[in-house]
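Participant: predicted model and sequence follow; I will ask about them next.
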Amino acid sequence: MRGLKAALLALALAAPAQAADKAGGIVSVGGAITEIVFALGAGDRLAARDATSLYPEAAQALPDVGYLRALSPEGVLSVGPSLILADQGAGPPETMEVLKAASIPLVLIPDVYSAEGVAAKVTAVGAAIGEAEKAAALAAEVTGRITEATAQAKARAGDTPKRVLFILSAAGGRIMASGSGTAADAMIALAGAENAVSGFEGYKPLTDEAILAAAPDAILMMERGGEHDSPVDELVALPAIAATPAGQARAVVRMEGLYLLGFGPRTGDAVGELSAALYGN
């Protein structure tokens, strides 16, 4: 294993440089982290970003080092970074071990699905890039917006919070849904609703019987293309979905993934938008 790590590190360091004009800059791994760097006025210090970093639009012009959980060390190191900021869930572990051995500062940013978690994320990024004062102001602003949006959501819900089923994928008619402990579960709660399924953690496929038992009032999904996309007509035509209150009312809410689940600077806005979509006001 040690020999493999050494070989990978040597390969990474020998990889051809990309974005030479940004050499020595920051590599940001995690959509929310990239958003925070830009929000702190440090977007021009980024050398590269990962595939989940799609906002703001300027981030998309940066070299892409790969998907958050499937990074290669050579991809990250090829831009010659002076600092790597990475979500705590970045991986795989082998890549993270190589990056830690590369003698380049690597800061893992916590990812907790709450207003306090977003503030901690902003604070950690600010400290890592030398913008602690700006980060303190941004953290306070973001926390305030989330707190206000959550209060408004609870007022909308009143004593009858809606039951919401978050569907990660419906490819081939197979429903992959969120249980507890996920970003989706936390967003549903912040928006004044209840997760329709809570008997497991993470994401799992649901049987038709489980969907019927969940009886969601609304379905929440990410806007996405490709094989994982499910047009509303096809989704509500699935027998198990069609028999639920959500299917009968065609109550399907779709939001851009990073905006909905990123838990970054725009989270308060996302909470407000989701709540309004669920409760109609």
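Facilitator: Received, thanks. Given the structure is predicted, the values throughout are model-derived calculations rather than measurements.
Participant: for the rest of this, base every contact and every neighbour count on C-alpha atoms.
Facilitator: OK.
Participant: just the strands in the stretch 51-200 of the chain please.
Facilitator: Listed in chain order, the strands of the stretch 51-200 of the chain (DSSP state E, counting those that start in this stretch) span 83-87, 106-109, 163-169, 176-178, 194-195.
Participant: residues making contact with the longest one?
Facilitator: Think strand 163-169. 175-178, 184-185, 188, 193-197, 203, 214-222, 228-230 (Cα atoms under 8 Å, 6 or more residues apart in numbering).
Participant: please apply the same query to the second one.
Facilitator: With contact meaning Cα under 8 Å, 6+ apart, strand 106-109 is reached by 33, 83-88, 99-100, 121, 124-125, 128.
Participant: kindly recompute the last result at 10 Å.
Facilitator: By Cα atoms under 10 Å, 6 or more residues apart in numbering, the residues outside strand 106-109 that reach it are 27-30, 33, 82-90, 96, 99-100, 120-125, 128.
Participant: check the fourth one too.
Facilitator: Under the contact criterion Cα under 10 Å, 6+ apart, strand 176-178 has outside partners 165-170, 184-185, 195-198, 200-207, 211, 220-221.
Participant: now which of those residues would you call buried?
Facilitator: 165-170, 184-185, 195-197, 203, 205-206, 211, 220-221 (16 or more other Cα atoms under 10 Å).
Participant: Thr267: what's it in contact with?
Facilitator: 32, 114-115, 118, 142-143, 145-146, 149, 187, 190, 258-261, 273.
Participant: use this one as the comparison:
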Amino acid sequence: MKHSTRRDTLRFIATAAAATCAAAVWPLRAQTTTAPRLVTVGGAITEVVYALGVEAQLVGTDTTSLYPAAALKTPKVGYLRTLSAEGLLSLRPDAVIGTTEAGPPVVLDQLRSAGVKVELVVADHSWAEVQRKIAAVGRGAARETQARALQARLDADWAVVQNEVAQRTARKPRVLFILAHGASPQVAGQKTAADAMIRFAGGINVMSGFDGYRPMTAEAMAAAAPDVILTSTQGIEAQGGIDKFWARPELALTPAFKRRALVHMDALELIGFGPRLPGTVRVLAQKLAAA
């Protein structure tokens, strides 16, 4: 369930992108002393490229790469789980950087056989994940010094944010994350990006005792008794707006419904775990406290 739900999330994000990769397959160019040509697979990985200021080296991105706006104009190599070796090689990359969700494996093996450096970052919903993404892009772009400088700045901001959240004396809000991108909303349990974000922002995930995602049921809503509902802005849009979101009968059984306590943020920003994470946690903490 966990993997299929994460896949659905990324597919929903990907619908906002509209571009195709070049049709012709070019011979893989020989390694030179010029700056490496990069293809990034994963929205957060692409964000790191722009944060490092090496977007001139970016020759392609996947369809989940929607931020910043300039990323929408890059050639697209398709959805990160259904990549094509032909499409990727047509862009003549020196390196393909993504997460372990990228695939299929046979395509990645074909890239390696063609001499393309492939680096995949393990996602574990931690600050270390962000650090690994920055280091991977630094290596792939041959900009390791810049990557270390960026990491130092972000580490400092992360420490400040953690201290800000820890200093809050108010009662920790009981939060329920709902993935509402489809017709059957699901709730986030442990070992999910949403669970990590709730904890980082000083809240308590009311869904415990299971990993991944489960269907949203009336019984679960009544038992969980969340103070605040957290979801993505895209999920609100998929449900037809805030009023229709609240119209779901399961939500009427929660304290959050009585107060209309709802927080929503952009999906990639909220659960992408990219270089915006410190600022995102700061904003989320403020929103949860005010909800």
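Facilitator: Arrived safely. Treat the numbers as computed from the prediction; the structure is a model and nothing was measured.
Participant: can you map out the helices along the second structure?
Facilitator: Along the second structure, the segments classed as helices by DSSP state H run 2-14, 43-52, 85-89, 105-113, 127-140, 144-166, 193-200, 218-224, 233-238, 242-246, 255-259, 267-271, 277-290.
Participant: pick the most buried one from the ones you listed.
Facilitator: The highest average neighbour count among these, using mean count of other Cα atoms under 10 Å, belongs to helix 43-52 at a mean of 24.
Participant: which residues in the first structure does that helix match up with?
Facilitator: In the comparison with the first structure, helix 43-52 of the second structure aligns to the range 31-40 (TM-score structural alignment).
Participant: which one of the helices of the second structure lies nearest to Gly60 of the second structure?
Facilitator: helix 85-89 (8.0 Å; Cα to Cα).
Participant: what lies in contact with that closest one?
Facilitator: So helix 85-89 of the second structure is contacted by 20-29, 39, 59-61, 75-78, 96, 104, 106-111, 114, 116 (Cα under 10 Å, 6+ apart).
Participant: quick one: that helix to the first structure mean distance?
Facilitator: Here the mean offset of helix 85-89 of the second structure against the first structure after fitting is 2.2 Å, by mean Cα distance after the TM-score superposition for the first structure.
Participant: and that helix, which stretch of the first structure?
Facilitator: Using TM-score structural alignment, helix 85-89 of the second structure pairs with 73-77 in the first structure.
Participant: would you mind measuring from the residue opposite Leu258 of the first structure in the second structure once aligned to Ile198 of the second structure?
Facilitator: Residue pairing (TM-score structural alignment): Leu258 of the first structure is matched to Leu268 of the second structure. To Ile198 of the second structure, Leu268 of the second structure is 15 Å away according to Cα to Cα, to the nearest Å.
Participant: counterpart of Thr52 of the first structure over in the second structure?
Facilitator: Match for Thr52 of the first structure (TM-score structural alignment): Thr64.
Participant: how many neighbours does its match have?
Facilitator: Residues near Thr64 of the second structure, counting by other Cα atoms under 10 Å, number 28.
Participant: which one is it nearest to, not counting chain neighbours?
Facilitator: Ala14 (4.5 Å; Cα to Cα, 6 or more residues apart in numbering).
Participant: also Trp158 of the second structure?
Facilitator: Pro278 (5.1 Å).
Participant: kindly report the same for Glu256 of the first structure.
Facilitator: Nearest non-adjacent residue to Glu256 of the first structure (Cα to Cα, 6+ apart): Glu223, at 5.0 Å.
Participant: tell me who's in contact with the counterpart of the one you found in the second structure.
Facilitator: Counting by TM-score structural alignment, Glu223 of the first structure corresponds to Thr233 in the second structure. Shown in contact with Thr233 of the second structure (Cα under 10 Å, 6+ apart): 180-181, 241-242, 263-268, 270.
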